[in-house]
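**Q** After the sequence you'll find the predicted model.
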Amino acid sequence: MQLNKFILYISFIIALSSCIEPFMPDTAKYENSISIEALVTNDPDLPPIVKIARNIPLMTRAEDNTTPGDKPVDGAEVYIICDDGNEYQLTNLRPGVYEAIDPVFTGEEGKSYKIMICHQGEVYESGFEKLVSSPAIDSISYEVDERKISDDGVTVRGYNFLVSTHDDSPDQSYYRWILDATYYYYLSYDADFIYHPPYGMIPYDNSDLKECWGSKNIPGIFVAGTEGLVENSIVEAPLHFESQYGDELTVRYRLHVRQLKITSECYYFWKDMDKIINKTGGLYETQPFRLMGNIICSSDPSSNVTGIFEVAGVSEEVKYFNKPEEFPVSGYNCTKIEVGTEENPWIAIDAGTIIIYDEKENQYFTSDALCFDCTLRGGTTERPPFWDF
């Protein structure tokens, strides 16, 4: 949840020592505030979801103690209300998470929706937001990039992914992108035995554990808008960076991009969020400002609320990328270690160790378990039904 990451990030930064004298405003003493992140789309694979947390004050000035984090809010009554008169109550399925299960509904283009949350006598709500269709994604591409990963100048190369789109409407447009990736990888080591004293070595075949597909949701705030541009188009807006190190780019990589057509209010909320998280060294190293979304506490307008209710049309695109040719790519670092030697006698080898036998040289080797079982690296041996290979 982006808001949760935001709070955790701020708390972590404040806890660190710094050569900059932090500015500590009196607002650090205010009561716990509510953070809300809510989304309604016309994509059946993105059902309505609402996440609510109560932020613990970032700095409690008693004894200069720092209290990081936030607490999920459970037991709230959460409703999505449509301008056609229908109301949909969401269910508290996980800590701080509310989803529509009965009935499950999908937003419809042209209709407007609002959120209303009742909790501990307070009412939090937005105005009505209209669901506007999203134009098609024109292209997903990449550029080779090099990123500095340490202060001593160490860099990595990789792909910086890009997205382009346009809207034939004359009005300026705003977008947010939600990303997920699936990637295929395989292992090069063939196992011959498992060492099981006192029985010795038992034949073992890992051929069904050598090919895997990994998947991940890609974190980050990816937004762009056409305000101030001559044309209502986005050309190669930056998405995420994928490094040359790791299993992702070793064979074949599938990037799935969902494009949300959002309002200017939502766009600037996420821009401000990104600015606070990524563009400064910490919340209080510069003059702080309060994030303003489109949700208020209608029962107490003075109550602190940080929240956004997005009603968005969705379009999507998928692009496959083969192993890069522009730079070397390496997955998990597997090294063979000879065993049954004076340095590594059998008596020192753990039971269950996987063994490679070199018949020609009559030598025995082992390696990390992750080099013999691809599922230990987070993947699955079951090929996804959508995979195009």
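**A** Sure thing, it's come through. Residues are numbered from 1 along each chain as shown.
**Q** rest of the way, CA atoms for contacts and neighbours
**A** Noted.
**Q** who's in contact with stretch 377-389?
**A** 208-209, 211-215, 370, 374-375 (CA atoms under 8 Å, 6 or more residues apart in numbering).
**Q** would you say Tyr175 is within a strand?
**A** Yes. Judged by DSSP: H, G, I helix; E, B strand; the rest coil, Tyr175 forms part of a strand.
**Q** so what's it up against?
**A** 223-225, 259-262, 267.
**Q** Which ones among those map onto helices?
**A** Tyr267 (DSSP state H).
**Q** Kindly reformat the contacts of Tyr175 as JSON lines containing neighbour count and distance to Asn32.
**A** Shown next, in JSON lines, are the contacts of Tyr175 (neighbours: other CA atoms under 10 Å; distance: CA to CA, whole Å):
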{"residue": "Val223", "neighbour count": "22", "distance to Asn32": "29"}
{"residue": "Ala224", "neighbour count": "20", "distance to Asn32": "32"}
{"residue": "Gly225", "neighbour count": "21", "distance to Asn32": "33"}
{"residue": "Gln259", "neighbour count": "25", "distance to Asn32": "34"}
{"residue": "Leu260", "neighbour count": "26", "distance to Asn32": "31"}
{"residue": "Lys261", "neighbour count": "26", "distance to Asn32": "32"}
{"residue": "Ile262", "neighbour count": "25", "distance to Asn32": "29"}
{"residue": "Tyr267", "neighbour count": "22", "distance to Asn32": "26"}
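**Q** try this one side by side with the last:
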Amino acid sequence: MLKKYLNFKRRLTKLYGKILIGVVPTKTIFFLVFSVFFFTNCIEKFDIPSEVDETVLASTLIVEATITNEIKRQKILLSRPSNFEVVNDLDSIYDPRFPEIPKEPGFSYERNAQVSVVDNKGNEYQFVETSPGTYLSNDNFAAEKDVEYTLNVITDKGTSYVSSAESFGSVGQIEDLYIERDFNVEGDEGVFIYLDGGSTSTSDQYYRYTYEESYKIIAPEWREEDFVLTNYDPCALPTVTYDLEIVKRENEEGKVCYKTDYSNSIIQNSTVALQDNRAVGFPVRFLNRNNYIISHRYSILVKQYLQSIDAYNFYRTLESFGSSENIFSSIQPGLLIGNIKAENDGDDQVVGYFEVASVTEKRAYFNYEDLFPEEPLPDYAVNCFPSSPPLEHPSYCYEGELNWPCPISILEGVNINLFAYYGENEEGIGACPGPYLITFRACSDCTVLGNSTMPDFWEE
């Protein structure tokens, strides 16, 4: 999540005095590398140099590591910032041995590191790289109460990093997770997901939350028939060649789908100022009523992590970077202080925090009609109006003078999986009308946006 937090920016949202921490821009990493945060109220003006030393960037390791009391393969993520101004040279941060991993400008994966977690009981847990920069423990294990854990990382170049010993002392609880229709402070109507919860210990006063939201997608323009294009040669002369059929679908795949998205912002809460040391009505998520993901059925799984005060302050510091309209106008001198450091002397920097936390979770569901009965659904993710472009197009290899004022043809759209069959163009609509009406593929086939397989946890 830390890399996502550094790589994407969302506007800071304030709900009833509680802060949902917005996402820091990618260039914030420049600020992190060149500024040390001392937990004081002193703010100094500082001019960021127009050019950043690439060697300093390359020496900064980003560590995302939270070990929990869940029995599972624990995960450690390692990466480094690359030149944020050069986002087109993606091959330099892409490993062809893992083609399923998307190219991600702004970060390079830390490959071939030796990663382990040791505890004060003599146990050592080895991690293996399962995809670029992602390290999973060889075996399932869960962090235990009052046991201290330490993270060790040795990079492929031999630089050694070690964390402080971390532990957790109690287990939290989510008493209730509930949904209400309401307006946010900006006057937007929508759906709030509220949480009541806390800890079994009165000494626990700091919390972090993540969520996984899943939702049903129904293709609004699904049809029993669709295009099938074969033998297409867009460069054939004197005209393109192809076979285009309209065939009946074999099944209803693409009619109903499901999608799961993960929170990529940091959500925190503190009960320091509360008498009973528990949160009541904490807004974990707000969904505008016009958000298409709540059009049918929606589910959210919220996880609550108990945090130490140091971990809480670390993430609050990131909040201060992301909530400023211009993070370069008022920044602190020094490096963002976490609990991981390089053991050898040198210029090797690290941004991140090794957290050991107890986690508890709760899931909730709702249907749009439950909260907005007999009201129109939100607009679909794609504009699904039917249109009729020309069927064919001039040959790509035609060398003469060409004046072609028409939009992309049906052949071209079907070939790149952009268009789907809608019907016959019996009324001859369109500036360059073709024989068929088309709609965007996502309108007719929801697998463009989600997966046709229902999740195991899903309940209707």
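**A** Right, received. Where do you want to start? For clarity, every value in this text was computed on a predicted model and none was experimentally measured.
**Q** Tell me how the two chains score on TM-score.
**A** Once superposed, chain against chain, the TM-score is 0.79 (TM-score structural alignment, normalised by the length of structure 1); 359 aligned residues with a CA RMSD of 3.5 Å.
**Q** Just the buried residues from the contacts of stretch 377-389 of structure 1, in PyMOL please.
**A** With 16 or more other CA atoms under 10 Å as the criterion, this PyMOL line picks the buried residues out of these:
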select buried, resi 209+211+212+213+214+215+374+375
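**Q** can you put the contacts of stretch 377-389 of structure 1 in JSON lines and add secondary structure and distance to Lys5 of structure 1?
**A** Shown next, in JSON lines, are the contacts of stretch 377-389 of structure 1 (DSSP: H, G, I helix; E, B strand; the rest coil; distance: CA to CA, whole Å):
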{"residue": "Asp208", "secondary structure": "helix", "distance to Lys5 of structure 1": "38"}
{"residue": "Leu209", "secondary structure": "helix", "distance to Lys5 of structure 1": "35"}
{"residue": "Glu211", "secondary structure": "strand", "distance to Lys5 of structure 1": "33"}
{"residue": "Cys212", "secondary structure": "strand", "distance to Lys5 of structure 1": "30"}
{"residue": "Trp213", "secondary structure": "strand", "distance to Lys5 of structure 1": "27"}
{"residue": "Gly214", "secondary structure": "strand", "distance to Lys5 of structure 1": "23"}
{"residue": "Ser215", "secondary structure": "strand", "distance to Lys5 of structure 1": "21"}
{"residue": "Leu370", "secondary structure": "helix", "distance to Lys5 of structure 1": "30"}
{"residue": "Cys374", "secondary structure": "helix", "distance to Lys5 of structure 1": "30"}
{"residue": "Thr375", "secondary structure": "helix", "distance to Lys5 of structure 1": "28"}
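**Q** between the contacts of stretch 377-389 of structure 1, which is nearest Asp84 of structure 1?
**A** Of all these, Ser215 has the smallest distance to Asp84 of structure 1: 38.6 Å, by CA to CA.
**Q** hang on, that closest one packs against Leu179?
**A** No. The criterion here is CA atoms under 8 Å, and Ser215 of structure 1 misses it with Leu179 at 11.1 Å.
**Q** which one is the spatially most central residue of structure 1 nearest to, not counting chain neighbours?
**A** By CA atoms, centre = their mean, structure 1 has its centre lying nearest to Pro219, at 2.3 Å. Using CA to CA, 6 or more residues apart in numbering and skipping the chain neighbours, the partner closest in space to Pro219 of structure 1 is Leu179 (7.8 Å).
**Q** That neighbour -> structure 2?
**A** Counting by TM-score structural alignment, Leu179 of structure 1 corresponds to Tyr211 in structure 2.
**Q** State the distance from its match to Ile19 of structure 2.
**A** Per CA to CA, to the nearest Å, Tyr211 of structure 2 is found 16 Å from Ile19 of structure 2.
**Q** and these two? which has more neighbours close in?
**A** Neighbours of Tyr211 of structure 2 and Ile19, each counted by other CA atoms under 10 Å, are more numerous for Tyr211; the result is 21 against 18.
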